[in-house]
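Enquirer: Only the shape, not the letters, is given here:
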């Protein structure tokens, strides 16, 4: 029945269990260490991240991003171990992102994981990036059986749990919401520091005019390429001005950011509400990098409140790609007896969320 929470299949531990998680599916390299204690508690021992930032107006290329991860891997892992106060010998397993993501960065981090596994004789656990986001969100917020809105640079999905799978109810038909926002940030030359999506959010707070843009939901799915094209076109029309002039019909970069955000987020709220109605859930968990956006959380909160529900979200430490989410999902899988054989450690850019057997949930 929807909303029913049964006991976890995870058996109690007779000793503490510690995992290192390595994440590098895009431009963020993360190493996190988590401990599941015999008393049932979960402790984040460290969560270190380094971001590859390109100049304004430029995206990040797979080859350059992979080189960044190779350059910083040892530094980030060493810092994570120091903050956790442990040695590599103390680990029970090493978890790494198997996919989805950008091929070259994924492979560079998987290579590091395989090397450490061989050097220290530690088992490997390959983790689905999205499942990592979900499990970290559930752990931090305490959400029991939520509808999950997964929004990031490479993924946009509405997800619900059923029979040991995370089922995809709806998703983007073309580009992800994070990609949409990032690409528009490049059009108007916003900085990539700390992230283009964050800077879009700050600009949108200054916007005063809501411009009409394409609103494309198709059942439980959304299409975002059309709204991006329309917003880009408005940037180069005669009505666009870098500063307000007072003339009728003029609009600013902030107005465009505001309009893009409002329209895209309204689409996401709509399909999330449909999923809530379908399974009778009263909880929404927002995960992924775009999940940090305060306006998205606010709009989702209004909808959830009207349905007698609530929204769960984490801050930038856990919603932006990080190593600790890979450690958490990997350690749950490890405790259920799962190991990734060395011959199966190749990464895949297309690793679907619903391919994962979520054995640790009832």
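Expert: It's in. Just so it is clear, the structure is predicted and the values come from calculations on it, not from any experiment.
Enquirer: Could you use CA atoms for every contact and neighbour count after this?
Expert: Will do.
Enquirer: what ranges do the strands span in the stretch 51-200 of the chain?
Expert: Under the criterion DSSP state E, counting those that start in this stretch, the stretch 51-200 of the chain carries strands at the ranges 93-99, 124-128, 147-151, 156-162, 165-171.
Enquirer: mind listing the helices in the stretch 201-350 of the chain by residue range?
Expert: 225-235, 253-279, 294-306, 316-319, 323-335 (DSSP state H, counting those that start in this stretch).
Enquirer: one step back: next, format the strands of the stretch 51-200 of the chain as JSON lines and append mean neighbour count and distance to residue 308.
Expert: Output for those, formatted as JSON lines (neighbours: other Cα atoms under 10 Å; distance: least, Cα to Cα, whole Å):
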{"stretch": "strand 93-99", "mean neighbour count": "29", "distance to residue 308": "36"}
{"stretch": "strand 124-128", "mean neighbour count": "28", "distance to residue 308": "32"}
{"stretch": "strand 147-151", "mean neighbour count": "26", "distance to residue 308": "14"}
{"stretch": "strand 156-162", "mean neighbour count": "23", "distance to residue 308": "18"}
{"stretch": "strand 165-171", "mean neighbour count": "20", "distance to residue 308": "21"}
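Enquirer: this is the comparison structure:
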């Protein structure tokens, strides 16, 4: 069986389109194109929506061209149905619905979080049961599959780690997105005390960020960046280790935009090695939001008959902004 899927991503600051082919039980990414909206003061949904609407046609066209294919060769169209910023989700859903109706293709809705985990697992080569560390601007969760469905074993009790880092960067006039800037500054910093909060397998980042803000006039920005990373990533590492132990698993998959951070990768690599486990990291190119991950997850949903919409049902399809991975 061969399935070629066009995936469309639009949950937040990125409009992405990717083409993936599934054949012989293997996925091959033919293209992945992105147009990102990165204003200096953080994302505004209404402005991001305008950006996505403007960039959507060209991004989709480039993805198809780079893949060496056309809409006639596409078998299914997948899109991010949620979670995410509702106005941004609507842009991607509308584009996908129009293409599906015009070219008479099946439409498949994809959970954005599942897509991050699935592409990371596949590209990193994890072949057996695993615990996933999903860290991004909108999510921070420790998960694993139970009876074929993802279950959350630990998660942030307030803001996501990427959100906390971005907020600190904005308040410090470092720019947006803050993750790469903070990571660079942290390399030359030293540790100062910041709050640390892990309760069971859950963690909290809002208090850490707020406390760091209050220390801006007392400590160097490099020391604060270093300390924030140390405290936040240690909390994630502790939670991930507890879940690995609880489930008696030996594979850990790191995914999401914050997965690019080398300090986080090293902390998890040391922890897994000490436990006799193995760390699988998503390739940097596919850590952030992208259309290819939607296509991969879309093919899997199509085969499993999950969130699949026929031509008559497509006009009634709507996004689910607050969709959870465990629902």
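Expert: Sure, I can see it. Bear in mind the structure is a predicted one, so any value in this text is a computation, not a measurement.
Enquirer: State the span of the second structure onto which stretch 134-142 of the first structure is aligned.
Expert: Here stretch 134-142 of the first structure aligns to the second structure at residues 117-125, judged by TM-score structural alignment.
Enquirer: list the contacts for the residue most central in space within the first structure?
Expert: Most central in the first structure under Cα atoms, centre = their mean is residue 288, positioned 2.3 Å from the mean C-alpha point. By Cα atoms under 8 Å, 6 or more residues apart in numbering, the contact set of residue 288 of the first structure is 133, 150-152, 319-321.
Enquirer: nearest to residue 65 of the first structure, of the residues you listed?
Expert: Residue 65 of the first structure lies nearest to residue 321 out of the contacts of residue 288 of the first structure, by Cα to Cα, at 14.4 Å.
Enquirer: how near is the residue in the first structure that residue 61 of the second structure lines up against to residue 23 of the first structure?
Expert: Taking TM-score structural alignment for the superposition, residue 61 of the second structure sits opposite residue 78 in the first structure. Using Cα to Cα, to the nearest Å, residue 78 of the first structure is found at 15 Å from residue 23 of the first structure.
Enquirer: So for those two, which sits in the more crowded spot?
Expert: Ranked by neighbour count (other Cα atoms under 10 Å), residue 78 of the first structure and residue 23 place residue 23 first, with 32 against 15.
Enquirer: Map that one onto the second structure.
Expert: That one, residue 23 of the first structure, aligns with residue 9 by TM-score structural alignment.
Enquirer: Now that that match has come up, it's in contact with residue 91, right?
Expert: No: applying Cα atoms under 8 Å as the test, residue 9 of the second structure and residue 91 come out as separate, 9.4 Å apart.
Enquirer: before we move on, the earlier item: residue 210 of the first structure is nearest to which of the strands of the stretch 51-200 of the first structure?
Expert: So among the strands of the stretch 51-200 of the first structure, strand 147-151 is nearest, using Cα to Cα, at 22.8 Å.
Enquirer: superposed on the second structure, where does the closest one end up, distance-wise?
Expert: For strand 147-151 of the first structure, the mean deviation from the second structure after alignment is 0.4 Å (mean Cα distance after the TM-score superposition for the first structure).
Enquirer: what's the closest non-adjacent residue to the equivalent of residue 206 of the first structure over in the second structure?
Expert: Residue pairing (TM-score structural alignment): residue 206 of the first structure is matched to residue 188 of the second structure. Of all residues beyond its chain neighbours, the one nearest residue 188 of the second structure is residue 222 (6.1 Å), with distances taken as Cα to Cα, 6 or more residues apart in numbering.
Enquirer: surely that neighbour meets residue 181?
Expert: No: if you go by Cα under 8 Å, residue 222 of the second structure and residue 181 don't touch, sitting 10.3 Å apart.
Enquirer: Between the two, which is the more surrounded one?
Expert: A side-by-side neighbour count of residue 222 of the second structure and residue 181, using other Cα under 10 Å, places residue 222 first with 19 against 16.
Enquirer: The more buried one maps to what in the first structure?
Expert: Going residue by residue (TM-score structural alignment), residue 222 of the second structure aligns to residue 254.
Enquirer: which residues touch whatever helix or strand residue 18 of the second structure lives in?
Expert: Following DSSP states H and E, one finds residue 18 of the second structure within strand 14-23. Contact partners of strand 14-23 of the second structure, identified using Cα under 8 Å, 6+ apart, comprise 1-10, 27-37, 52, 55-56, 59-60, 63-64, 67, 92, 289-296, 299.
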